[in-house]
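[1] Generate a structure from the sequence data that follows.
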Amino acid sequence: MNWVIKTFEELTIAELYAILHLRSEVFVVEQHCNYQDMDYADQQAIHVQGYTEQGNLGVYTRVFAAGVKFDEASIGRVVSAAAVRGTGAGRLLMQKSIAVLEELYGKVPIRIGAQLYLKKFYESLGFEQKSGIYLEDNIEHIEMVRAGAV
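    As a prediction, the model looks like this:
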């Protein structure tokens, strides 16, 4: 993966289009969720983009400082293109996203809203379940937190 980390203002039009296309492709079309993806939080996020050697956006997250989405720092809109699934790209994406947050804010707690079926994956990255199951866009989710430095 070739990593590109940018604020909203730094994104090129082509990068923004690729991000919105991938999010729509997966969250709206593949997962059959009829929802408004563009929520005006993108402007407050740091955008973590992983491009394949062919130059395609393969993986993406947006990360936030504490107090924006949750009391803790957070990672959201975690998405992998179908072409890179099963290659370890999702793990690399989360490791990179955690590293970006730690570089910006130190080893702070990180909260995510995770799809329930990915619980074990996120646990392998140090996240612990902190809520019961809830439905978001008809998909079972849980909140998980990765502890900061002790």
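
[2] Only C-alpha atoms from now on, for both contacts and neighbour counts.
    Fine.

[3] Buried residues, stretch 44-59. List them.
    Neighbour-count burial for stretch 44-59 flags 44-50, 52, 57-59 (criterion: 16 or more other C-alpha atoms under 10 Å).

[4] In this structure, spot the helix with the most residues.
    In the chain, with assignment by DSSP state H, the single longest helix is helix 89-105.

[5] what residues does that one touch?
    If you take C-alpha atoms under 8 Å, 6 or more residues apart in numbering as the criterion, helix 89-105 is touched by 1, 48, 50, 58-61, 63-65, 73, 75, 79-80, 107-108, 125.

[6] To check against the first, give me the structure of this:
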Amino acid sequence: MTDDDPVAKDGDDLTARDVYAIWQIRDAVFAVEQQCDEPDVDGIDLLPTTTHLWCADANGLTSYLRTYVTEDGTRRIGRVATRKDARGRGLSSRLLRCVHDRWGAEEIRIGAQAYLEEWYGSFGYERSGDGYVEAGIPHVPMIRLGS
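    Just a heads-up that it's a prediction; the model follows:
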């Protein structure tokens, strides 16, 4: 597998090795680097309505995101993370495009870290409300209307 081959797996199809790799990249980015002050494990990862997408190399996951459908039927994207040594190579963009290829006809929502508002905007997301703080980090709600 190379960085050019994104993987997509539904929550109920993940292996223990997949879960470990996912939590490893999220722990490194969110807990260690960003010092998030809320738990990462939230009961969403293993649901059949959750899809995990990632790129990997010989050292593990290089970039990751998850998308899921909420109880009210809204598709959301979250937990977007790229390993420190893999940044600047367009990996998160590649994963986001995979989401849009699969679910682009649907409305998609994201709680984006505020500093990434312009980046998400380049993919058609628009701010949809007031900013807020989540896990100690400023966020903005954003929406991409289905095509």
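
[7] Got a TM-score for the two of them?
    The TM-score (TM-score structural alignment, normalised by the length of structure 2) is 0.89; 142 aligned residues with a C-alpha RMSD of 1.5 Å.

[8] picking that back up, show me what secondary structure element comes after the longest helix of structure 1.
    Downstream of helix 89-105 of structure 1, the first helix or strand assigned by DSSP states H and E is strand 110-115.

[9] buried residues in the longest helix of structure 1?
    For helix 89-105 of structure 1, by 16+ other C-alpha under 10 Å, it's 89-90, 93-94, 96-98, 100-102.

[10] where does the equivalent of L118 of structure 1 over in structure 2 fall, helix, sheet strand or coil?
    Correspondence of L118 of structure 1 to structure 2, assessed by TM-score structural alignment: L116. Following DSSP: H, G, I helix; E, B strand; the rest coil, the label given to L116 of structure 2 is helix.

[11] how close does L116 of structure 2 get to R102 of structure 2?
    For L116 of structure 2, the distance to R102 of structure 2 (C-alpha to C-alpha, to the nearest Å) stands at 22 Å.

[12] now do A8 of structure 2
    Distance, A8 of structure 2 to R102 of structure 2, by C-alpha to C-alpha: 11 Å.

[13] Check G146 of structure 2 too.
    G146 of structure 2 sits at a distance of 11 Å from R102 of structure 2 (criterion: C-alpha to C-alpha).

[14] and what of R109 of structure 2?
    R109 of structure 2 sits at a distance of 15 Å from R102 of structure 2 (criterion: C-alpha to C-alpha).

[15] can you check R94 of structure 2 too?
    Using C-alpha to C-alpha, R94 of structure 2 is found at 13 Å from R102 of structure 2.

[16] ok, now F30 of structure 2?
    F30 of structure 2 is 26 Å from R102 of structure 2, by C-alpha to C-alpha.

[17] Give me the nearest residue to the alignment partner in structure 2 of Q43 of structure 1, chain neighbours excluded.
    Aligned by TM-score structural alignment, Q43 of structure 1 pairs with L46 of structure 2. The spatial neighbour of L46 of structure 2 that comes closest, neighbours along the chain excluded (C-alpha to C-alpha, 6 or more residues apart in numbering), is G11 at 3.9 Å.

[18] Are we agreed that W3 of structure 1 is in a helix?
    No: under three-state DSSP, W3 of structure 1 falls outside any helix and is assigned strand.
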